[in-house]
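Undergrad: Mind folding the following:
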Amino acid sequence: MKKSTTGLLLGSALVVGLSGCASSASQPSSGTAASADAWYQHPFFCGLAGGLIGGGIGYAAGNDSDDEDTGAALGSTAGAAMGAVLCADNSPKPVPPAPRDTDGDGVNDANDQCPGTPAGVAVNAVGCPLDSDGDGVADYQDQCPGTPAGAEVNALGCVQDLVLRDVNFEFDSATLTMGAEQILDGVAEKLRANRNVRVRIEGHTDSLGSEAYNLDLSQRRAESVADYLGRQGVDMERMRTIGYGESQPVATNDTDAGRAMNRRVELGEWE
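TA: Just a heads-up that it's a prediction; the model follows:
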């Protein structure tokens, strides 16, 4: 058989063979895993086949012994390269899904040590709510921020009952002032966030007036605070109101300043 004829046949074989490899490699397999990983689809074997076929073409196309050797070497190199390229898997690779952040706190679920953080709550690097004073009560639930280090606190984050300063009432009544309502809005927000705690709301008065009158007034004022917190979304079942009247002063009743301190509402944990 003439070398030209041999070259033509081998060239055709190269085209058909490498095209088949390329088609097999690029098409997604719908069969078994064994079919998808067939040995003849591997770029190494396609390259080897291409080298052999290309070398044969180069040899067959040469006119003398030197040309035959040179042609075989060039054909082998070119065929190997073409076979490897054509059989390489160029199919699109799946894009891995983006990390999930279910609670939207900026820390993905895989690294989040406190999943389910409420929306808008500031968190640290591991997804846990900030606790600036380190008392074990997160900032967004802490009614007493800035507790000294090492202090033992209750569920409200307070060392002792919290005096609701500036929660004042209209003169000789249980009606909250506008300023008092604004302060209680902040209290309500943290109580809504800290749903596992129950609270005591205690009313106190100074000694002006009769003891019986002051006892009733302190009870009505405590209930007024509870009613307002209830309207802001705090479950009434979590609150207990107690009026102590003038019986638990924290300052003297002989001065205006002392009496002002005694007229107060306190918030504490109801155990």
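
Undergrad: from here on, contacts and neighbour counts on C-alpha atoms
TA: Noted.

Undergrad: List the contacts of residue 54.
TA: Residue 54 makes contact with 10, 11, 14, 72, 74, 75, 76, 77, 78, 79, 80, according to Cα atoms under 8 Å, 6 or more residues apart in numbering.

Undergrad: which is the next helix or strand following the helix or strand where it lies?
TA: In this assignment (DSSP states H and E), residue 54 forms part of helix 43-61. Downstream of helix 43-61, the first helix or strand assigned by DSSP H and E is helix 65-87.

Undergrad: Pull out the buried residues from that next one.
TA: By neighbour count on 16 or more other Cα atoms under 10 Å, the buried set for helix 65-87 is 68-87.

Undergrad: Following element in sequence after that helix, please.
TA: Past helix 65-87, the next helix or strand by DSSP H and E is strand 162-163.

Undergrad: any idea how far that following strand is from the chain center?
TA: Distance of strand 162-163 from its chain centroid, counting by Cα atoms, centre = their mean, to the nearest Å, is 34 Å.

Undergrad: just checking, what packs against that strand?
TA: In terms of contacts (3 or more Cα pairs under 8 Å, 6 or more residues apart in numbering; DSSP states H and E), strand 162-163 is packed against strand 264-269.

Undergrad: Not counting the strand it packs on itself, show me its contacts.
TA: So strand 264-269 is contacted by 154-156, 160-165, 167-168, 197-205, 221-222 (Cα under 8 Å, 6+ apart).

Undergrad: Can you go through those and name the buried ones?
TA: Buried, going by 16+ other Cα under 10 Å: 154-156, 161-162, 164, 167-168, 197-205, 221-222, out of the contacts of strand 264-269.

Undergrad: show me what contacts the residue nearest to residue 266 when sequence neighbours are not counted?
TA: Of all residues not flanking residue 266 in the chain, residue 163 sits nearest, at 4.4 Å (Cα to Cα, 6 or more residues apart in numbering). By Cα under 8 Å, 6+ apart, the residues touching residue 163 are 264, 265, 266, 267.

Undergrad: Just put the residues you listed in CSV and tack on distance to residue 174 and neighbour count.
TA: Shown next, in CSV, are the contacts of residue 163 (distance: Cα to Cα, whole Å; neighbours: other Cα atoms under 10 Å):
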residue, distance to residue 174, neighbour count
264, 12, 24
265, 11, 24
266, 15, 18
267, 17, 23
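
Undergrad: For the comparison step, fold the sequence that follows:
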Amino acid sequence: MNKQLKLATLAATLAVFVSGCATYTGQTNDPNDPNRTQRGALIGAAIGAAAGLLSGGDAVERRQRAMVGAGVGALAGGAVGVYQDRQEADLRRQTAGTGIDVSRDGDVIKLNLPDGVTFDFAKYTLKPQFYPALNTVASTLREYNQTIVEVSGHTDSIGSDSANQLLSERRANSVASYLIGQGLMRERFEIVGMGKRYPVASNDTDSGRSLNRRVEIRLLPVRS
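TA: Here you go, the predicted structure:
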């Protein structure tokens, strides 16, 4: 990338970052909904984050560099496991009884949000009664800010590929936007729709299809 193009890209990324920190429009007037203005973004941190996004080699590396550029410290060695142990324990305690399932794979923490408690059937607007559960998740993510947040939407196999892909993207965006609206740094998030490509159960039964309709949140440590 030549210098002029890189500077232009940096400027565009910075504009998006500052704009994203400035405003977010929620879904309703519910007091738990994040329909409010986010202010006070630090320009220095925004520049550091934008530079990080330009220098990374893949999605995770870009997020890590962006966060380090914004002043978020990286974890090293045994500190990673200890940090994730504490975060996992807090998430399990705070989400108990909400329908959110917390699991662990090495140093990665995964939250599974079934569609039945998160969305109405075939919809992508969050159920207002699920706001408090997401608020507890957001509170924990604010405390443990040395993690990248990957949000992925998944569907069952009913319907066309294009419709399932779009629904999965919209659901992932709904969850991520709500969490960001609670004051989390946008540059922590990687948001993607997976459509029907990654089932966790058989699509031949109602119960299996129900398990496949989900939003997953994966928490990856920022490593030095």
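
Undergrad: Any idea what the TM-score is?
TA: Once superposed, chain against chain, the TM-score is 0.51 (TM-score structural alignment, normalised by the length of the second structure); 130 aligned residues with a Cα RMSD of 2.7 Å.

Undergrad: hmm, back to that, counterpart of the residue nearest to residue 266 of the first structure over in the second structure?
TA: Aligned by TM-score structural alignment, residue 163 of the first structure pairs with residue 112 of the second structure.

Undergrad: Buried residues, the strand or helix carrying residue 94 of the second structure. List them.
TA: Assigned by DSSP H and E, residue 94 of the second structure falls within helix 79-95. For helix 79-95 of the second structure, the neighbour count (16+ other Cα under 10 Å) marks 80, 81, 83, 84, 87, 88, 91, 92, 94, 95 as buried.

Undergrad: Export those residues to JSON lines and append columns for distance to residue 161 of the second structure.
TA: Listed next are these as JSON lines, based on distance: Cα to Cα, whole Å:
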{"residue": "80", "distance to residue 161 of the second structure": "38"}
{"residue": "81", "distance to residue 161 of the second structure": "38"}
{"residue": "83", "distance to residue 161 of the second structure": "39"}
{"residue": "84", "distance to residue 161 of the second structure": "36"}
{"residue": "87", "distance to residue 161 of the second structure": "36"}
{"residue": "88", "distance to residue 161 of the second structure": "34"}
{"residue": "91", "distance to residue 161 of the second structure": "33"}
{"residue": "92", "distance to residue 161 of the second structure": "34"}
{"residue": "94", "distance to residue 161 of the second structure": "36"}
{"residue": "95", "distance to residue 161 of the second structure": "32"}
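
Undergrad: Residue 155 of the first structure and residue 199 touch, don't they?
TA: No: using Cα atoms under 8 Å, residue 155 of the first structure is not in contact with residue 199, being 9.4 Å away.

Undergrad: quick revisit: which residue numbers in the second structure go with the helix holding residue 54 of the first structure?
TA: The aligned range for helix 43-61 of the first structure is empty, by TM-score structural alignment.

Undergrad: Repeat that for stretch 179-198 of the first structure.
TA: Matched against the second structure by TM-score structural alignment, stretch 179-198 of the first structure falls on residues 129-148.

Undergrad: and if you look at stretch 212-225 of the first structure?
TA: Counting by TM-score structural alignment, stretch 212-225 of the first structure lines up with residues 162-175 of the second structure.

Undergrad: any idea how far that stretch is from the chain center?
TA: Taking Cα atoms, centre = their mean, one finds stretch 162-175 of the second structure lying 13 Å from the centre of the chain it belongs to.

Undergrad: Now that stretch on the first structure. Mean distance?
TA: Compared with the first structure after fitting, stretch 162-175 of the second structure has a mean deviation of 0.5 Å; criterion: mean Cα distance after the TM-score superposition for the first structure.

Undergrad: And the contacts of that stretch?
TA: Contact with stretch 162-175 of the second structure is made by 122-126, 151-157, 191-196, 215, as judged by Cα under 8 Å, 6+ apart.

Undergrad: now, which of those lie within strands?
TA: 151, 152, 153, 154, 191, 192, 193, 215 (DSSP state E).

Undergrad: any idea which of those residues is closest to residue 47 of the second structure?
TA: Nearest to residue 47 of the second structure, judged by Cα to Cα, of these is residue 191 at 21.6 Å.

Undergrad: count of residues packed around that closest one?
TA: Other residues near residue 191 of the second structure number 20, with proximity taken as other Cα atoms under 10 Å.

Undergrad: which residues does the counterpart of it in the first structure contact?
TA: Aligning on TM-score structural alignment places residue 191 of the second structure opposite residue 241 in the first structure. Taking Cα under 8 Å, 6+ apart, we find residue 241 of the first structure in contact with 200, 201, 202, 203, 219, 222, 223, 226.

Undergrad: quick one, the helix or strand the last one falls within and strand 264-269 angle?
TA: The one in question is residue 226 of the first structure. Assigned by DSSP H and E, residue 226 of the first structure belongs to helix 211-231. Calculated by axes from the mean of the first three to the mean of the last three Cα atoms, to 10 degrees, helix 211-231 of the first structure forms an angle of 60 degrees with strand 264-269.

Undergrad: Tell me the residues of the first structure aligned with the host helix or strand of residue 61 of the second structure.
TA: In this structure, residue 61 of the second structure sits in helix 59-69 according to DSSP H and E. No residues of the first structure are matched to helix 59-69 of the second structure when aligned by TM-score structural alignment.

Undergrad: Please point out which parts of that helix sit buried.
TA: Neighbour-count burial for helix 59-69 of the second structure, counted by 16+ other Cα under 10 Å, picks out 60, 61, 62, 63, 64, 65, 66, 67, 68, 69.

Undergrad: All set, thanks.
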